[in-house]
Every structure is written in structure tokens, then in C-alpha cells.
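In: this one's sequence-less:
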């Protein structure tokens, strides 16, 4: 049996102090780490250094059956707090330390898509290290009482915090908070304790110039209640759900069909003028098969916003990369472009590739810092204030943002980020120039491009047939790269205008269906 050092044992034991006296439960949050000058302390007579601290199994019979308070002001903790309730919250051995003032360092969980630490060699997105150590408060919960949020009131006449709307795509029991200027790790801990929140992850967005904190709601309060409570605190600037986004792809068919998209886009003529030389295109998507023969030498840099070091390549990201800039085997739109492979999505147990707001912010930060001129967003989700601000900031720096219009069908609501006013939203057409039946409709759609039965690269050196507005957006991202090679001074508004003015009209289709029409790469370069 391995013996644990006494000092390490004591450090674990000091993380929580539990006393039961006079009918009240007193528990202390994790204590400060022992300094080097502290001498070793004698273990209590009941301590056993050979036995690690293991939380008891969660027995449904021990759970409190009572509903939370309905007045929106209480945390929803059970009236009679037991030692067993507190023990369930204890961390497993070995202790990871306090994560409130640094990014989450827990092992990857692809089904939950947690936020991960930004690599230390990325100065644009790493958090500062000069914050003082977080302070902790002792919380007393007498029997029959509940923990009540204690916000810091806003000054009279000051503007309230901006609150993002709750949508069906919001991740359950998670909120994102941006802090007022001057806030530090202590502010995060104070908010966590004042509002009874857990699992805080602190991230500094270089693109937004703000600190973003992800909190988890550990009790039965609704996300809407917590958003409302946080919005009244003077330290909070904005608060919103951590929204979920899904890669916009239809069903794939492994059937051998010829590439029709190059002819529809007039690529043979366009490539006589430009091939995307030295234009960086960031593809925010799933992991890509960068070793695929068609992509050899096409990807100049990679980043994983989910924190994994060697994720398995997936179909969606590999297909998008092949459409934009494949080097051989396939005729891509911008075969001389430099692609930035930015992983922010992972396939979950439902089979869909999913991401969330925090991961997308990290992906946007890295893409801009890495010199992207075009950002491809082949995914869809709800209106998201923080993602919208990041898009505004990127476009203000001259970066063209192109997104899928969405695959929700004719009656679907506008899909974001495509519906953002500064994004070029692209819908999909087939071999006969007919609109993809599952495409969203709306006045936010700028142009159309081939997106049905598109032959594209697939993991492990294979090829597949994919459909969706994701594929259409990738074609237009490639065309934007051609335009920027020909004239690097073009602004995002210039790109949008030229794409629309040079697009080919199709029959009696309306602008709500195909925007200005199907993109013509050769005409866009001559315009």
C-alpha cells in the first residue's frame, strides 16, 4: 500500500472545515494554500494517511425532494443541510487547487465540451498572473434557512447590465458574465459566493478587451432567475446564457459524383486571375484531417479552443477545409490560400457537432491574432450578444466573416451568426441551381453557392458527399480569399458589395431565398 506524505494529507484535509454545533452547520470554503514557512501540522487522531478522501456515492434517497424557492431570491439549498450534502461537494484526490483565477484544467470531456486553458504561448488570450490570491468567506447556514444572493447594488441612475435572452439552444445551468473594468480574480470569487455559483472559469478575450467568466448553477434555480439576479450587481457589465451552436451539415452520401461546383462558380476563369496566394482563411469547425492527401501543405497553423492536444479528425471540418483550399485531387476554390484550422466543435453522443459561446470566443481571438483575413463559420445557433460583439470587433479590423444561412427549413427563425448584419450569410443550391430544400429563408441571406451533393475530403484520406449551407459558405469563403489576393485593400463591405453585384440571378427566386443570386467568382474578380 502506498503511503501518502503527511504534508500532502494535511493540505487535503485543510480544504474544508466542517463543524456541527448548536444545531447549525458551519462550513468554510477552501482555505489558502499553506505557505512554505508553515511547519507541518499534526494530523487529527481520526485521520488515516493511507486512505484518500473519496466522496460517498450519490444515493437518490438522500436527495432533498423539496422544490426551490419561487421568489427568485434564494439559492434553492435544502433547509436541513447535512454533512453528507457538503461531502458530495468535496473534490476528489488529488486536489486540483482553486480554478477561479485561471482557466479550467480538468481532463477533456467531448460530450460536455468544457472550456479549456489557452496555451501559454498565446499572449493574446492568456490571463494575467498578477492578481492577488483569492479571498474566501465563511458561510453559516442555520437550520430552516436558505442561502440568499447578496448583490452589490448599482449606483442610482446607472445603466443596468445587458442581459442576453434565454433560447432553447442555451446550455443548461451555465451563464457567462463580463466584468466591469478593474475586476480581478477576487471579484470572481465574490460573485461566486454572493450568488451561490460554482465552477467558475475566467477567460480574457483580447478581441473584446473584457474578462469573461463562466459560472455553473449548482442548484434548482432557473437560468433566467440567475441572469436577472446577476444583472443587478454593480460589478457585472453583461450577462447571458452560454449558448450552443451546431455545425450546419446535411446527411452525407458516400457516392462517386463529379464536382459540379467549380463550373457553377466559374473557377477555371477565376484561377487565371487569383488562387488565394498568402491569404489566411480561418475555419472554425471540428478537427480536420490535416494529413489528408488533398490538404497536404494547405493548413499553416492549428488551434484547439476545446483544449485537446490530439483530437480525432472529423468529417465536417475536413470537408470544409477541402472545399476552401485543397491542394490536389479536388478542385478547391482557393488552392493557394493558407488555412488556419481552428477546432471549436466536437461530435457529441447525439451525432451532431456542437460548440458553445466561450469556445467560439477563444476561436475568434486566436483567428484574429493569427492574421486571418477571412473567417468561415459553417454553423448556426441563437442570437448571442458576446459572439456578436466579437464579430463586430473582427470586421472593424478588416476581417471578412462568412457564415452558413442555416439548415432549419423555410419556417425556421434566422440563424446566427449568419443573421448578424456584418456577416455574409450564404445559402445552398444544387446541380440545377435549385435552392436546397432545408435552407433557411430570410432577408439576411446575402448570396447563394453550391452546397448540395458536394464531393469533399473526409477523414483518413477518404472522400465523401456532403450537403448543407455549410458547404455553400465554404465556397464563398474561398472566393473572398481570391478577391483579397487580387486587391488586399478590399474591406468587408467591399467584398459583400462585389459578391452581390456580380452574382448570377436564378429564375424567379426571391432575395429571401437566394439573396442576390449564385456567386460568380470570375465576375467578382473583374468587378
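Out: Yes, it's here. These numbers were taken from a predicted model, which means no experiment stands behind them. Residues are numbered from 1 along each chain as shown.
In: contacts, neighbours, all on C-alpha from now
Out: Noted.
In: tell me where the protein has helices.
Out: For the chain, the helices defined by DSSP state H occupy 6-13, 83-87, 185-194, 223-231, 261-264, 267-270, 315-325, 357-369, 385-396, 469-486, 492-502, 511-514, 521-526.
In: tell me the contacts of the closest residue to residue 170 other than its chain neighbours?
Out: The shortest distance from residue 170 to any non-neighbouring residue, by C-alpha to C-alpha, 6 or more residues apart in numbering, is to residue 243 (4.1 Å). If a contact means C-alpha atoms under 8 Å, 6 or more residues apart in numbering, then residue 243 has 167, 169-171, 356-357, 381-382, 384 as its contacts.
In: follow-up on the earlier one: of all the helices of the chain, which one comes closest to residue 445?
Out: Among those, the nearest to residue 445 by C-alpha to C-alpha is helix 511-514 (6.5 Å).
In: another one to put next to it:
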């Protein structure tokens, strides 16, 4: 019976969620060439199973989700190239020189090999040097009022031994130079598919909106009449990806075939990512905090962060300093599945976490869930600007929490125009949100859907 329930639920999910989950289902059907089941029979079966699945007790649904997550984990590592990171990845510039060495560290996260960040004063820098640390960079962040030192522990020394020699106070101000990922959206190959959604405009008031993402290809026709100020935070001669940032920016302010969420916005876009391969990107933490400092100096009102990664004391310190300047930060909840651990910066208390739903208000299959979720918004099969082969400008359908995040950012921006008080912004959005799932705030939809 349990196997029947799990298989039925899996069929329902594969049928209803589109994008990545649908792709897996389609490949499965193609691989057997319809030799076992007729497609019409499958559809009838799914319709029956969908109704059956809705009537199951909550505890049974929980068991199903756990089983599906185990299946997801296997499928992701065997099918999805985004998950096939090697233990050590060398990031090279355009002339073949290695500029970063990315490795796997604690809890499966990624970081720049043997690099650490710490907030210190000038006297404490000398302490690091006496312990044998190689100081790579002093970064004075004037707008965030932080001094961050990036240092590397030489390969002939034990990282743990060096860290243990630091005073307890400094250990609390220390974090790896973790690598954060674009909250990767899953595209749908059929641009004429059912469910092609163009988001509606939210408001037309002038406002400064910050973005921390990949670079934006501003040559795309969607940005022809959009005011974009872009700054690069990657090392020189490092190739910069543009797909993710272009899609996110097109939702916020793109025109041509799209309706901008914020028609009068000025976008301040910080490019912080390098490409790992054709499918994924990485952003060292040092780039993120430099970007936050720049955006604070530009007096943006709200920052969209469609990226995710681990908790880190340095990231938290930088975000807290930005929040003190009345900047509101909206971040993607993550696309690692309902059983995944919290993703940051979304999971920080004062950051607004956005998740994705489809046009039927069903939660996005791959969305993270947890007590940190604040709001949901349409983020499945949404039309965005797309760049193909670096030069062909197109539009396509994208899905993910990173696609829903601009909607929440836009709603926050419009509230800021009316009243900059953070508590007022949140309370107003709570009242505006369409309650989904359990009554009140819940770990799946947050306070509800914004549209």
C-alpha cells in the first residue's frame, strides 16, 4: 500500500509541477517509448490519484514527502548536472590562469580553498599575521562601517589549529569565504506551453532597487528604455555569466514583450558570480559583502538577492549593517526541496524570504520550506528575458524561488514609497497576502501569496 501511495503521489507531482519535475517525467516516458502504458491511461490514472492524494491524512502526506525527497536526491545526483559538483573546482580567467579554487567544506557547502573572512581592527590584523595567516585583502566597507580582512591559511599549516589559537571573541567574527549560488531557476523548453504567465505591473513610482546577482545583458531589447547602473565585483578577465541576472532584472523592469513590475525603477545591479560550467555559478562571500556596501552607498531602498548559501557570521554582520540604514532585503527561499535545511540570507530573521507558487497556487515542487518563509508569489512558468549563446535575445519560461523573489521585492518597493517603516511594510503586506495552506503564517507559503 505504501509503495502505491508513493508512486501515485510521484505521478501527480510529475504531472502538475512543470519545469524540472515534468522534464524528468517526460524523459521517463520517452525512454520506454510508450511500450508499457498508453498516455491516455496515464492521464486518467493521474486524475484519480490526484484526488486520492488530496484526501490523505497530514501524517501520511508527510511520509510521502519524505519518500519523494529521497527520490529527488537520487534523481538530482544522477540526472541534474547542477548537482554534480566535483570536490575541487578550479575557476580560471579568460587567459587560463586559476583565480579561485573552490572546494567542499563542512556540511557539504562550497568555499574558496583555505580562505577565511574576519571583521577586525588594525591591531587584530597583526595577530593573524603572527599566527601564520597570509593576508590577502583589507576591505574597508565605509558604507557598512565594517573592516573585513580576507586571509588564507597556507597549505603547510592545519586550518583547525590556526583557528583554535584565535581569541574566542574573534572566532565569533570569523567565517569561511563561502561560495553562494544563484537560486537556480529551471527553464521549460516549450515556450508555447500552457501556463505562460506575464507578471502584472505592481506600481509606477520612481524607486531605487538593488540587485545582487549575475551580470545583466543590457543589450537585450527588454532593457532598451530601462535605467540600469551595473557594477562588476569579479576579478578582471574572469568571464561573467548573464542568464540568471538578465531573467531577474527583466521581471523587475523589463519592457518590450514584458510588463515591468516596477515601471519607473532604477536598477543598481551588482555582478558577483563566476561560471562553474554551463549550468551553475558561484559567488564568493567577499563579493557579496562588497556589493552590499556599494548598494548601501547608492542609497537603494530595497535589495533583491536571488541567491542562496550557508549561514555565515560575516554575511550576517554585513546584512545587519545594511538593515540599520533602512534598506530592506528580499531573498529567495531556495530550490533544494521541502526537506532541505534553511538557506541564507533568506533565513535571517530580518530578511524577507520569498517562495514560489504556480498559477493554481500550488507550491513550487522544489521550493525550500521552513519557519523562515515570509511570502509566496508566482514563480512557475513565468515569461522572462533570455540570452542564448551570449548574443541571441529571446524570451522563455522560467521557474523557481528566484523568479518569485522579484514579485515580493516589487511589492516591498511599493510599500516603501508609501511608508519606509519596516514594521508597517510587513504588516501591510500581511494584510494584502492571500492566505494559502494552513490558516495564518505557515512554513510552506509564509503569510500567503502576493500578486
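Out: Nice, I can see it. Values in this document were obtained by computation on a predicted structure and should not be read as measured data.
In: and the aligned residue in the second structure for the residue nearest to residue 170 of the first structure, how far is that from residue 95 of the second structure?
Out: Residue correspondence to the second structure (TM-score structural alignment): residue 243 of the first structure is matched to residue 178. Separation of residue 178 of the second structure from residue 95 of the second structure (C-alpha to C-alpha, to the nearest Å): 25 Å.
In: and residue 68 of the second structure, by the same measure?
Out: Residue 68 of the second structure is 44 Å from residue 95 of the second structure, by C-alpha to C-alpha.
In: name the residue in these two with the higher neighbour count.
Out: When residue 68 of the second structure is set against residue 95 and neighbours are counted by other C-alpha atoms under 10 Å, the residue ahead is residue 68, at 20 against 8.
In: does residue 353 of the first structure really touch residue 247, like I thought?
Out: Yes. Residue 353 of the first structure lies in contact with residue 247 (C-alpha atoms under 8 Å); the separation is 5.6 Å.
In: and those two? which has more neighbours close in?
Out: Neighbour totals were compared for residue 353 of the first structure and residue 247, and residue 247 leads with 28 against 24 (other C-alpha under 10 Å).
In: was I right about that one contacting residue 285?
Out: Yes. Using C-alpha under 8 Å, residue 247 of the first structure is in contact with residue 285, at 7.4 Å.
In: what sits in contact with each of these two?
Out: Taking C-alpha under 8 Å, 6+ apart as the contact rule, the neighbours common to residue 247 of the first structure and residue 285 are 316, 345, 378-379.
In: ok, and the most crowded of those?
Out: Neighbour-wise, those (other C-alpha under 10 Å) top out at residue 378, 31 neighbours.
In: how about it, what's its match in the second structure?
Out: Per TM-score structural alignment, residue 378 of the first structure is aligned with residue 306.
In: what does residue 10 of the first structure give?
Out: Taking TM-score structural alignment, residue 10 of the first structure has no aligned residue in the second structure.
In: what's around residue 10 of the first structure, how many residues?
Out: Residue 10 of the first structure: 18 surrounding residues under other C-alpha under 10 Å.
In: repeat that for residue 468 of the first structure.
Out: Close neighbours of residue 468 of the first structure, defined as other C-alpha under 10 Å, add up to 31.
In: now it: how far from residue 448 of the first structure?
Out: Relative to residue 448 of the first structure, residue 468 of the first structure is positioned 11 Å away (C-alpha to C-alpha).
In: which residues are common contacts for those two?
Out: residue 428.
In: does residue 331 of the first structure touch residue 260 like I think?
Out: No. With contact defined as C-alpha under 8 Å, residue 331 of the first structure does not count as touching residue 260 (10.0 Å).
In: the more surrounded of those two?
Out: A count of neighbours by other C-alpha under 10 Å puts residue 331 above the other of residue 331 of the first structure and residue 260, at 22 against 17.
In: got the contact list for the residue lying closest to that one once chain neighbours are set aside?
Out: Setting aside the residues directly before and after it, residue 331 of the first structure is nearest to residue 262 in space (C-alpha to C-alpha, 6+ apart), at 6.9 Å. Under the criterion of C-alpha under 8 Å, 6+ apart, the neighbours of residue 262 of the first structure are 268, 331-333.
In: which of those residues tops the neighbour count?
Out: Ranking those using other C-alpha under 10 Å puts residue 333 first, with 33 neighbours.
In: so what corresponds to that one in the second structure?
Out: With TM-score structural alignment as the criterion, residue 333 of the first structure lines up with residue 261 in the second structure.
In: quickly note the distance from the nearest residue to its match once chain neighbours are set aside to residue 221 of the second structure.
Out: Of all residues not flanking residue 261 of the second structure in the chain, residue 201 sits nearest, at 4.1 Å (C-alpha to C-alpha, 6+ apart). Counting by C-alpha to C-alpha, the gap from residue 201 of the second structure to residue 221 of the second structure is 18 Å.
In: doesn't residue 447 make contact with residue 515 of the first structure?
Out: Yes. Residue 515 of the first structure lies in contact with residue 447 (C-alpha under 8 Å); the separation is 4.6 Å.
In: looking at those two, which is more packed in?
Out: Set side by side, residue 515 of the first structure and residue 447 show more neighbours around residue 447, with 30 against 23, by other C-alpha under 10 Å.
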